[in-house]
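J.: Here is my input; please provide its structure:
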Amino acid sequence: MDLAATLYIFLALIGSFSYFLYFPSNSCPLFDYYFFISSSV
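T.: Predicted coordinates for the structure are as follows:
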């Protein structure tokens, strides 16, 4: 993978982790964040 893709995935992991911290009641924040990124691309 190139640097841009690696950085993008890294930011996505950080975003999903912080999303989980702020919204712990959500059952699966990882997939929610993944779909959010997929729809915004």
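J.: Could you use CA atoms for every contact and neighbour count after this?
T.: Noted.
J.: any residues touching the helix ranked longest in the chain, and which ones?
T.: Ranked by residue count, the top helix of the chain under DSSP state H comes out as helix 3-22. Identification of contacts with helix 3-22 by C-alpha atoms under 8 Å, 6 or more residues apart in numbering yields 26, 29, 30, 33, 34, 37.
J.: For the comparison step, fold the sequence that follows:
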Amino acid sequence: MEEKKYFVHESAYVDEGAVVGAGTKIWHFCHVMKGARIGQN
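T.: As a prediction, the model looks like this:
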């Protein structure tokens, strides 16, 4: 199992197909949708 290089709070959703950069923190009640790019360039 690959370790994530970012943090996602248990109440947040990250859809499959979203790209999250290393060191990013996604907090309470967030929804990162398919196709979104957030975090490290």
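J.: care to give me the TM-score?
T.: Scored against TM-score structural alignment, normalised by the length of structure 1, the superposed chains reach a TM-score of 0.22; 23 aligned residues with a C-alpha RMSD of 3.5 Å.
J.: ok so, going back, now the angle between helix 3-22 and the very next helix or strand once past the longest helix of structure 1, please.
T.: Next in sequence after helix 3-22 of structure 1, counting helices and strands by DSSP states H and E, comes helix 29-40. Interaxial angle of helix 29-40 of structure 1 relative to helix 3-22 (axes from the mean of the first three to the mean of the last three C-alpha atoms, to 10 degrees): 130 degrees.
J.: helices or strands up against helix 29-40 of structure 1?
T.: helix 3-22 (3 or more C-alpha pairs under 8 Å, 6 or more residues apart in numbering; DSSP states H and E).
J.: Show me which positions of the helix it packs on end up buried.
T.: For helix 3-22 of structure 1, the neighbour count (16 or more other C-alpha atoms under 10 Å) marks 12, 15, 16, 19, 20 as buried.
J.: picking that back up, can you give me how far the longest helix of structure 1 is from the chain middle?
T.: 5 Å (C-alpha atoms, centre = their mean, to the nearest Å).
J.: before we move on, back to that, mark which of the contacts of helix 3-22 of structure 1 are buried, thanks.
T.: 29, 30, 33, 34.
J.: separation between the nearest residue to residue 37 of structure 1 once chain neighbours are set aside and residue 4 of structure 1?
T.: Nearest residue to residue 37 of structure 1 in three dimensions, chain neighbours excluded: residue 12, at 7.9 Å (C-alpha to C-alpha, 6 or more residues apart in numbering). Distance, residue 12 of structure 1 to residue 4 of structure 1, by C-alpha to C-alpha, to the nearest Å: 12 Å.
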